[in-house]
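1. Compute the structure for the input listed below.
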Amino acid sequence: MFGRRFLRRFTALAIALPLAVACTKQDYLSGKRSNHSDDRPIVLTTFTILADMARQVAGDRLQVKSITKPGAEIHGYEPSPKDLEQASGADLIVENGLGLELWARRFVQSAGDVPTVTLTEGMEPLLIEGDAYAGKPNPHAWMSPLRAKGYVDRLVDAFSQLDPEGAELYRNNGNRYKLQLEQLDTELRNLLAVIPKQQRVLVSCEGAFSYLAQDYGFDEAYLWPVNAESQITPKRMARLIERVKNDQVPAVFCETTVSDKAQREVARASGARFGGSFYVDSLSKRNGPAPTLLDLQRHNVKLLRQGLAASAEKSS
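-> Modelled structure (predicted):
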């Protein structure tokens, strides 16, 4: 495993990063590579949420790392030379797919023959509606606890192929994690049941809640469909303000990885209040409110309940 990993690193980076390769080779020959004291296979994910899911399945048997760090905006992320080096040293790369991490192609190609698993492969995606992106898949399928179970199955299969001796462990861990996701689904349904039907409009900056909205009976409205806040236009702003006014939506929200300035203006112009920021494309740091996917979902749903069901909460 060690020799194969070093050969891949040298071959890939000789093209993309000749200077980095020279340093890596020199360090290796001089015995300075301390990270190779851990011979567990390396699994590299494109963002922190996938890393958390991968760790739930892998346990301590694999090294799981994330290219992006907590708080990073993943849509327009630009891989660094260090990212490319990490990719070439991995034994498996894990990506979401559905057009989410188009930037990942660069380091996947540079990684040479490193296997890659796409966790949404074979999944029937929800399609974006009524926008320039109409007809394209919404990539945020992990935001549905029930859809996330499909991610787990793909991880179990990929890890078992990478490390057949650990297949039983991965299968048991995967089943345990899927049970937690099912229990989370029930928990979220109970939390959201208090929100009146007429107030079930989820307004966010990005259209990242389509899967969650479908699962729990919400309409969705947003400033931009996918990718980045650079897509905000006066037309989209005006349309969202009108929607919030007409539906008397009590609160609007944004996401932690982008600026909430435009959404606060939507709140001001429509008479709604700004209800806070969701975690979607990134986990928080360990001491934050969303260090795991399960915590992320609980944080978001509690924030949503506080924003949309304030009157119902007071009367209950």
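2. only C-alpha atoms for contact and neighbour calcs from this point on.
-> Fine.
3. Wasn't Ser311 part of a helix?
-> Yes: the assignment for Ser311 by DSSP: H, G, I helix; E, B strand; the rest coil puts it in a helix.
4. And it, how far from Phe218?
-> Counting by CA to CA, to the nearest Å, the gap from Ser311 to Phe218 is 18 Å.
5. Those two: which is more packed in?
-> Phe218 (19 against 13; other CA atoms under 10 Å).
6. what sits up against the helix or strand hosting Val108?
-> Using DSSP states H and E, Val108 maps to helix 104-110. If you take CA atoms under 8 Å, 6 or more residues apart in numbering as the criterion, helix 104-110 is touched by Ala12, Leu13, Ala16, Thr46, Pro79, Asp83, Leu84, Ala87, Ser88, Ile93, Val114, Thr116.
7. now for the helix ranked longest in the chain, which elements pack on it?
-> The residue-count maximum for a helix in the chain (DSSP state H) belongs to helix 167-192. Judged by 3 or more CA pairs under 8 Å, 6 or more residues apart in numbering; DSSP states H and E, the packing partners of helix 167-192 are helix 48-58, helix 145-162, helix 293-308.
8. can you tell which of the ones you listed is closest to Pro196?
-> helix 293-308 (8.3 Å; CA to CA).
9. can you give me the angle the closest one makes with helix 167-192?
-> In terms of direction (axes from the mean of the first three to the mean of the last three CA atoms, to 10 degrees), helix 293-308 departs from helix 167-192 by 10 degrees.
10. Please identify the buried residues of helix 293-308?
-> 293-301, 303-308 (16 or more other CA atoms under 10 Å).
11. Another for comparison:
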Amino acid sequence: MKSIRFTIKLLSFSIIFFFSHVTHSADMDKRLNVVTTVAPITNIVRNIGAGYIDVTGIVPDGTDSHTFEPVPSDARILEAADIIIVNGLDLELPTVKLAEKVKRAKTPIVRLGDRTLRNEDWRYDFSFPREHGHPNPHLWPNIALAMRYAEITRDSLATLDPRNKEGYIANTAAYLARLQKLDDAIFDCVKSIPEKNRKLVTYHDSFAYFAPRYGMKVVAAIQPSSFSEPRPQEMIRVIKQVHKEKVPAIFGSEVFPSKAAEQIARETGARFIDQLSDDELPAPPHDSFIGMMVNNMAVMTEALGGNPDCVANVDTRNHTLIP
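-> Just a heads-up that it's a prediction; the model follows:
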């Protein structure tokens, strides 16, 4: 009888050990479920968490992030998230409002922009006037600020998932090195542009944080704060500015075609180029935030009289994305 009881106890311990080992292995293999918003942020997060997280970006490519309204299926995605990473600075207000309503109590919402800049460093402009209370949220074209986004993402993921902390640190180090090369290349691009041409007229105020870092001047943005086409008096104001500043090119986006921007170009004799992007990634294999900025700089530099080869050696692939 003793031997039978011993055998039963041994079998019980073996079963308990087996299931605890299986549970532990499952926990170790479980990836964080991360939900993001706009494509550049989604891509930055994917590079930092490569191999350790699953990422869902709920704002589709080519969608105006300012006017995006989440749908019921997005509520289910947000509800299941382990962490929600957004730009903040009031860019995704409907999405954040929904997230706060449906997310689990312990799921953090990380607002990258709010943690990157102090309030006194927020910028207000034509598309984002101070009287409306919403600052310009487009921090990421300034690569120094994008690097801060990467660091905040690293720290947020490591806090939630400490067992993979070293992986997040390694991924971030590699990604920051590539961002630094991009940053250096952008400085080279601007240096190649004649000083009198280092001026930007864009359809949307997407380069408010980019311009002062790299030595450029935002002369005007065509899209007003309502995110509609400008009124005639606003177009007259922009036309006068473009004439006064002798701006050689006006930049739009093929995602958001603007008849007003084309008309202003015709009125002033400036070239109209609809190939800039602040939130849509290019096609594979360059479908990355870095790839988007490389495209922007090649287009911008050539149109303003500089040498677009300045970004020829920037690696645009998502190197840290591993199986």
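12. those strands in structure 1, which residues are they?
-> Remark: strands assigned in structure 1 by DSSP state E are 42-45, 63-66, 92-95, 116-118, 201-206, 219-224, 251-255, 273-278.
13. Output these in JSON lines, with distance to Asp27 of structure 1 and mean neighbour count appended to each entry.
-> As requested, those are exported to JSON lines (distance: least, CA to CA, whole Å; neighbours: other CA atoms under 10 Å):
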{"stretch": "strand 42-45", "distance to Asp27 of structure 1": "19", "mean neighbour count": "24"}
{"stretch": "strand 63-66", "distance to Asp27 of structure 1": "21", "mean neighbour count": "21"}
{"stretch": "strand 92-95", "distance to Asp27 of structure 1": "23", "mean neighbour count": "23"}
{"stretch": "strand 116-118", "distance to Asp27 of structure 1": "27", "mean neighbour count": "17"}
{"stretch": "strand 201-206", "distance to Asp27 of structure 1": "44", "mean neighbour count": "24"}
{"stretch": "strand 219-224", "distance to Asp27 of structure 1": "46", "mean neighbour count": "22"}
{"stretch": "strand 251-255", "distance to Asp27 of structure 1": "41", "mean neighbour count": "25"}
{"stretch": "strand 273-278", "distance to Asp27 of structure 1": "42", "mean neighbour count": "20"}
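14. For the corresponding residue of structure 1 for Tyr214 of structure 2, which residues are in contact?
-> Residue pairing (TM-score structural alignment): Tyr214 of structure 2 is matched to Tyr216 of structure 1. When contacts are counted by CA under 8 Å, 6+ apart, Tyr216 of structure 1 touches Arg189, Leu192.
15. do that again at 10 Å, thanks
-> Contact partners of Tyr216 of structure 1, counting by CA atoms under 10 Å, 6 or more residues apart in numbering, are Ser144, Asp185, Leu188, Arg189, Leu192, Ala193, Arg200.
16. Quick check: the gap between the third one and Phe253 of structure 1.
-> Taking CA to CA as the measure, Leu188 of structure 1 falls 18 Å from Phe253 of structure 1.
17. picking that back up, export the strands of structure 1 to JSON lines and tack on distance to Asp52 of structure 1?
-> Shown next, in JSON lines, are the strands of structure 1 (distance: least, CA to CA, whole Å):
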{"stretch": "strand 42-45", "distance to Asp52 of structure 1": "9"}
{"stretch": "strand 63-66", "distance to Asp52 of structure 1": "8"}
{"stretch": "strand 92-95", "distance to Asp52 of structure 1": "12"}
{"stretch": "strand 116-118", "distance to Asp52 of structure 1": "16"}
{"stretch": "strand 201-206", "distance to Asp52 of structure 1": "22"}
{"stretch": "strand 219-224", "distance to Asp52 of structure 1": "27"}
{"stretch": "strand 251-255", "distance to Asp52 of structure 1": "19"}
{"stretch": "strand 273-278", "distance to Asp52 of structure 1": "18"}
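18. Quick one: closest of these to Phe2 of structure 1.
-> When these are compared (using CA to CA), the closest one is strand 42-45, at 11.1 Å.
19. re earlier: show the buried residues in the contacts of helix 104-110 of structure 1.
-> Of those, these count as buried by 16+ other CA under 10 Å: Ala12, Leu13, Ala16, Thr46, Asp83, Leu84, Ala87, Ser88, Ile93, Val114, Thr116.
20. If we only consider these, which is nearest to Tyr170 of structure 1?
-> Distances from Tyr170 of structure 1 to those, taken by CA to CA, are shortest for Ile93, at 16.9 Å.
21. which one in structure 2 is aligned with the closest one?
-> So Ile93 of structure 1 corresponds to Ile84, using TM-score structural alignment.
22. next one: Ile128 of structure 1
-> Counting by TM-score structural alignment, the partner of Ile128 of structure 1 is Tyr124.
23. residues contacting its match?
-> Arg130, Glu131, His132, Gly133, His134, Pro135, Asn136, Pro137, Asp205, Ala208.
24. try 6 Å
-> Residues in contact with Tyr124 of structure 2 (CA atoms under 6 Å, 6 or more residues apart in numbering) are Arg130, Pro135, Asn136.
25. most surrounded residue in these?
-> Highest count within these by other CA under 10 Å belongs to Asn136, 23 neighbours.
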